[in-house]
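*Asks:* Predicted model, plus sequence, below.
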Amino acid sequence: MIPFIVGLGIAYILAPLVNFLEKRKIPRVIAILIFLLPVIAVFPLIFILIISGLIEELQGLIEKIPYAVQQIQAYSGVIINKLIELGIDIDPNIIASTVTSHLTNIISGIFTTIGQIGKGLGGIVIVIYNLVFVPLSAFLFLSDREEINDWFRNLFIAKDRKRIDEFIDKLNISLARFFRGSLLLMLIVGFIIGFTLWILGIKYYLLLGVIAGVCNIIPNIGYILSFVPAILIGFLSPSPLVNLIKIAGVYVGEQLLENFFLGPVIIGRSSKLHPVVVMIVLILGGTMFGFWGVLLAVPATIFIREFLNYFLEFNL
């Protein structure tokens, strides 16, 4: 499903460029290949370079997991003792047991995920499949645009089909703006996090930058998802408190920049959805459809908005 969505996003991003060449009498298939072939050539290279760096960082991270566990347990013990000194009635054994249990689950999840990613030949096949399916799905979306539009148009009676064409054009423009804005914001956020952590001397900056960029595809919630592993990695250094302050400063600063400048300028202009509306549809999508509901909540809302606007305007 993920390669399908990525291919759709690439198709929407390239569609204006393809349409531009098509209007200048260049066959659509050739226009698609002009812009898609560079993507096909560059995407695997970038993927391989990033993956090689991530694998190296993951290997180092796995080696330091026992040390991180000791650090977290030590800091938990200090906090528990301070709370007891303040007269707060807590059971140290229960707290320690809870912390250990959660750490065990986290570590188990990390190793399970890594194991699933790296299952030898099966993992290689999945990577190759994704590298092939993403550009292929993008090509099919771009080349079969008219067939897809015809299918949707034929769902309505003949007298309304001209208006449906207008609706499809408006919908395509809105979705294209959203996908382009999301991709741009994802790249900017990943770069800001990774580059700033590198400047501050935080290890695994590449891994954290990639996680921040990828998670940013889920509005609002993605920030929390990317912040949690950063905090865990902060415990890996000999001076975890200093690193945790640096990491928290970077993530809070980036989030403020995104909320007050990057988000309104990039996503706000592209999707034209109020942040409160975005949060509501994310909650509803996650509650009803889980992960995919969260991922597709905003594009689905854009579709519904355009359809309702058209319905109210023409009273179909």
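*Replies:* Okay, I see it. Numbers count the residues shown, from 1 in each chain.

*Asks:* going forward, measure contacts and count neighbours with C-alpha atoms only.
*Replies:* Noted.

*Asks:* Strands along the stretch 101-250 of the chain, start to end?
*Replies:* For the stretch 101-250 of the chain, strands defined by DSSP state E, counting those that start in this stretch do not occur.

*Asks:* Spell out, range by range, the helices that occur in it.
*Replies:* 120-143, 145-153, 161-199, 205-215, 221-234, 240-257 (DSSP state H, counting those that start in this stretch).

*Asks:* Got another one to weigh against that:
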Amino acid sequence: MLDWLKKWYTNKFSDPQVVTLFLTLLIGFLAIYWLSGMLGPVLVAIAFAYLLEWPVARLTKLGLSRTISTSMVVISFITIISLIMMSILPAAWAQGRNLARDLPSMIESGKSYLLELPDMLPGVISAEQINLMIQTADERLMSFSKEILSLSLASIFDLVAVLIYLVLVPVMVFFLLKDKDSLSASFVGLLPKERTLISQVWNEMNGQIMNYIRGKILEILIVGAVSFVVFTLFGLNYALLLAVCVGFSVLIPYIGAALATLPIALVALFQWGLTAEFGYLMLAYAIIQALDGNVLVPLLFSEVVDLNPVFIIIAVLFFGGLFGFWGIFFAIPLASLVKATIKAWSSRIYPDSDSGTGDEAKHAVE
């Protein structure tokens, strides 16, 4: 066993290209893990720079200079985002206040539903079990309310950080796009000379990251807009607030859709009860999720949907635990990076192992 491990280690890690690749990835992961708080604006700027690189490149091909193209795209992007935020945030905030105001009556209605269960299901569930469930739910609600209050108080002190993001991120996005070639050359100069394998992995991942960020933004907008139209047609309360939640739920593959279903079902249940309207709304919402998972996602992420759902969920949990929100957002590209690294590593040709394999095959044929 030890001889086999030694031979495997010698074959796989004797190549300096492999060692360089693994050391580079390790240093990058550790740097982001330990410095993610300080590097937050930089990571946000890089994500937006990837998003805006496509229109900047198209304008540059039309004959405009890189500086003019970058200026036009960044100004247009900031204007569009500002208009969207000014049109959505006030209405969503108002609906959130209404939801907070109506929440106590919704909770009381839920308790009345639960208290009727012992009469509806005699011998299956008892009144004591219902009372215990209600008491546990009240304790959890009180704890959650305290956490929300502490979070809101802490957010006051985070106002300075928000202002820093609003100022620094657009500036960094502009220079990342304008000086892309010089910055890339400077970064490449920091890498070791033995970087053929790094270049192979990077060339495979660079286009995937760009397409992923652009596709994820489009998915949020499309799913959120369609959900808002459907909720409005049904007359669902807090339609805009719930549609925003559904739109951002696509950031977390598979898990986000399940989490977004709960508030929609609760609001619809308290608004209509167990009626036909409730069933039709949940059916329409299920159709939206089915179209998103089976039509929209394959169209937008054709290069990464070959990952098994189990691997994607594991990547969300693992990278989310390491890097927080950005780990969740980039879970699929990071999983693709791991896959590309393993593929590049496995495709390396090692003379010792190849000759051994060839001799074995020759003996087998003979």
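*Replies:* Yes, it's here. As the structure is a computational prediction, the values presented were derived from the model and not from experiment.

*Asks:* most tightly surrounded among the helices of the stretch 101-250 of structure 1?
*Replies:* helix 205-215 (a mean of 23; mean count of other C-alpha atoms under 10 Å).

*Asks:* Trace Ile332 of structure 2 over to structure 1, please.
*Replies:* Here Ile332 of structure 2 is matched to Val298 in structure 1, going by TM-score structural alignment.

*Asks:* Which residue, other than its chain neighbours, is closest to its match?
*Replies:* Closest residue in space to Val298 of structure 1, ignoring its immediate chain neighbours: Val278 at 6.6 Å, by C-alpha to C-alpha, 6 or more residues apart in numbering.

*Asks:* In structure 2, what sits opposite the one you found in the alignment?
*Replies:* By TM-score structural alignment, Val278 of structure 1 lines up with Ile312.

*Asks:* In which helix or strand does that match reside?
*Replies:* helix 309-323 (DSSP states H and E).

*Asks:* contacts for stretch 260-270 of structure 1?
*Replies:* Residues outside stretch 260-270 of structure 1 that contact it (C-alpha atoms under 8 Å, 6 or more residues apart in numbering): Ser174, Arg177, Phe178, Gly181, Ser182, Leu184, Leu185, Glu258, His274.

*Asks:* Which elements pack onto the helix or strand that contains the match of Ile332 of structure 2?
*Replies:* In this assignment (DSSP H and E), Val298 of structure 1 forms part of helix 275-314. In terms of contacts (3 or more C-alpha pairs under 8 Å, 6 or more residues apart in numbering; DSSP states H and E), helix 275-314 of structure 1 is packed against helix 161-199.

*Asks:* nearest to Lys162 of structure 1, of the contacts of stretch 260-270 of structure 1?
*Replies:* Of all the contacts of stretch 260-270 of structure 1, Lys162 of structure 1 sits closest to Ser174, with 18.9 Å by C-alpha to C-alpha.

*Asks:* And the residue of structure 1 most remote from its centre, how far from Leu208 of structure 1?
*Replies:* For structure 1, the largest distance from the centre (C-alpha atoms, centre = their mean) belongs to Gly87, which lies 44.2 Å off. Distance of Gly87 of structure 1 to Leu208 of structure 1, given as C-alpha to C-alpha, to the nearest Å: 39 Å.

*Asks:* cool, and Phe291 of structure 1?
*Replies:* 21 Å.

*Asks:* same deal with Ile110 of structure 1?
*Replies:* Counting by C-alpha to C-alpha, the gap from Ile110 of structure 1 to Leu208 of structure 1 is 15 Å.

*Asks:* Would you mind giving the secondary structure of Gly63 of structure 2?
*Replies:* Following DSSP: H, G, I helix; E, B strand; the rest coil, we place Gly63 of structure 2 in the coil state.
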